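sequence and predicted model, in that order:
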Amino acid sequence: MEHPAPLGRAELAALVARDIPPGAYVNLGIGQPTAVADHLDPASGVVLHTENGMLGMGPHAHGDDVDPDLLNAGKIPVTELPGASYFDHAQSFAMMRGGHLDVCVLGAFQVAADGTLANWHTGAPGAIPAVGGAMDLAVGARSVFVMMTLFDKTGRPKLVRECTYPVTGLRCVRRVYTDRAVFHLDGGRVHVAETYGITLDELRTRLDVPLDTT
């Protein structure tokens, strides 16, 4: 399906929220993915996990709802839903590493056609690495979704044949949600599910990866 304009951040977050299965246990990575919490249907039964120690996280908190002791992993004030629970980092990472999360949504610097993920360091001198729980999530979650812009600030694609940045996880990403298109990755095949403000021919011109629409 082709749409007339690129997606904004809120539109992209709503798109990701739409595709999270009902009743799933989900971790939202720091950055763009945290916005997904604001677009989940309360009736979906999705339970949000944050690696700093909470199950049952709700949308972002505003105004009088802000509690300085209630933050997500990105230090953004959040709300709690009925039944929310709290625990230490050891228990939280055991959930991540033990295969107890159905989906994680992560940001990325690069994703390769085979699903390899690079999202913790650009390798540039002086760049500050940000490992966090990304490596644990990439290998521990049953499904890994990436949410990012398709091109960086210089216009270079972030969906690539092979990652040139330090790798977070090998062949772990199943879906890539971007402002220009949604891609499903399967064994090295890159399927274009939807496009936004760009044609399939333009994608093929700007991306150095084989694209499949079947």
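All right, it came through fine. No experiment lies behind these values; they were computed from the predicted model shown.

all contacts plus neighbour counts: C-alpha atoms, from now on.
Fine.

for the protein, what spans make up the helices?
9-18, 89-97, 134-140, 200-206 (DSSP state H).

which residues in this protein form strands?
Taking DSSP state E, the strands of the chain run over residues 2-3, 25-28, 47-50, 54-60, 78-86, 103-106, 110-112, 117-118, 143-148, 159-160, 173-178, 181-186, 189-196, 211-212.

for the closest residue to residue 199 other than its chain neighbours, which residues are in contact?
Distances taken as CA to CA, 6 or more residues apart in numbering put residue 2 closest to residue 199, at 7.3 Å, once the chain neighbours are dropped. The neighbours of residue 2, taking CA atoms under 8 Å, 6 or more residues apart in numbering as the test, are 194, 195, 196, 197, 198, 199.

below is structure B, check it against A:
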Amino acid sequence: MTWSRQQIAARVARDIPDGAYVNLGIGMPTLVADHVPLGKQFILHTENGMLGMGRAATDEEIDPDLINAGKIHVTEEPGAAYFDHAESFGMIRGGHLSYCVIGAYQVSQDGDLANWRTTSPTAIPGVGGAMDLAVGTRHVFVAMDLFTRSGACKLVKSCDYPLTATRCVERVYSDHGVFEPGENGFRVLELADGLGIDELRDRSGLDLADAR
């Protein structure tokens, strides 16, 4: 059985240390804010100008002025600060964020990241803060589904899509398990319950090393 989006987000949150300054990308990575483990505190940063973001807002908590970069209404933690885009990207480019969690179209076994456009002529490029985050953050985690709707594996030997950054991805969290890029291919750190590594090797076409 594969993991749900919420389970992936919770698994990512387990590996982020207490007190880390973290940026969460649009989509699945945003859910990490809702799964901060008990006893941990993350200082969450958004490109649109907030430090100290909390989990997603519900019902009476919704403030129309409090949104993250994905336009989702969020809560604020005590001591939250607000600033313009220049200050926000200055924090990213200055190396002040410890972790970022972002999505991807492809991740290569060398840790290359492709997440801003595909090669489809009809695709709209999604240029945003990912390039800055990929090179300006100390630890880059990817959260994504392992396979596309057509069945292609997003972990690849070499990216076919335009690169966001090279050799930046430290770990990949997916619905099938947790993977780590390395010199000799991907290492399997954990698999979802009931999944076998041999079956995954056959389906992905990758020579996966079992590091569990």
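Yep, it's here. Note that the structure is predicted; figures quoted are calculated from it, not measured.

superposed, what's their TM-score?
The TM-score (TM-score structural alignment, normalised by the length of structure 2) is 0.96; 210 aligned residues with a CA RMSD of 1.1 Å.

need the contacts of residue 2 of structure 1 in TSV (columns: distance to residue 165 of structure 1 and neighbour count).
Below are the contacts of residue 2 of structure 1 laid out as TSV (distance: CA to CA, whole Å; neighbours: other CA atoms under 10 Å):
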residue	distance to residue 165 of structure 1	neighbour count
194	27	19
195	26	22
196	27	18
197	28	13
198	26	17
199	28	16
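
count the neighbours of residue 72 of structure 1 for me.
Around residue 72 of structure 1 there are 23 other residues, counting by other CA atoms under 10 Å.

that one and residue 194 of structure 1: what is the separation?
30 Å (CA to CA, to the nearest Å).

go on, residue 14 of structure 1?
Counting by CA to CA, the gap from residue 14 of structure 1 to residue 194 of structure 1 is 14 Å.

one more: residue 139 of structure 1?
27 Å.

ok, now how distant is residue 96 of structure 1 from residue 173 of structure 1?
16 Å.

likewise for residue 120 of structure 1?
For residue 120 of structure 1 relative to residue 173 of structure 1 (CA to CA), the value is 15 Å.

isn't residue 110 of structure 1 right next to residue 160, touching?
Yes. Residue 110 of structure 1 lies in contact with residue 160 (CA atoms under 8 Å); the separation is 6.9 Å.

what about those two, which has more around it?
residue 110 (30 against 19).

quick one: map that one onto structure 2.
Per TM-score structural alignment, the equivalent position to residue 110 of structure 1 in structure 2 is residue 106.

counterpart of residue 190 of structure 1 in structure 2?
Match for residue 190 of structure 1 (TM-score structural alignment): residue 186.

what's the burial count for its match?
Around residue 186 of structure 2 there are 26 residues (other CA under 10 Å).

check contacts around it.
Residues in contact with residue 186 of structure 2 (CA under 8 Å, 6+ apart) are 109, 179, 180, 206, 207, 208, 209.

to which residue of structure 1 is the last one aligned?
Correspondence of residue 209 of structure 2 to structure 1, assessed by TM-score structural alignment: residue 212.

repeat for residue 46 of structure 2
Aligned partner of residue 46 of structure 2 by TM-score structural alignment: residue 50.

which residues are in contact with that match?
Counting by CA under 8 Å, 6+ apart, residue 50 of structure 1 has contacts 27, 28, 57, 72, 73, 92.

give me the neighbour count for the closest residue to residue 93 of structure 2 other than its chain neighbours.
Residue nearest to residue 93 of structure 2 in three dimensions, not counting chain neighbours: residue 136, with 4.9 Å by CA to CA, 6+ apart. Here the number of neighbours of residue 136 of structure 2 (other CA under 10 Å) works out to 23.

cool, and residue 113 of structure 2?
Residue 113 of structure 2 has 31 nearby residues by other CA under 10 Å.

wait, it touches residue 158, no?
No. Counting by CA under 8 Å, residue 113 of structure 2 stays clear of residue 158, with 9.9 Å between them.

quickly list what's touching both of these two.
Joint contacts of residue 113 of structure 2 and residue 158 (CA under 8 Å, 6+ apart) are residue 107.

what lines up with residue 97 of structure 1 in structure 2?
Aligned counterpart of residue 97 of structure 1 in structure 2: residue 93 (TM-score structural alignment).

assess the claim that its match and residue 132 are in contact.
Yes. If you go by CA under 8 Å, residue 93 of structure 2 and residue 132 touch, sitting 6.2 Å apart.

ok, now which ones touch whichever residue in structure 2 pairs up with residue 176 of structure 1?
Superposed on structure 2 with TM-score structural alignment, residue 176 of structure 1 falls opposite residue 172. By CA under 8 Å, 6+ apart, residue 172 of structure 2 lies in contact with 141, 142, 143, 144, 178, 179, 180.
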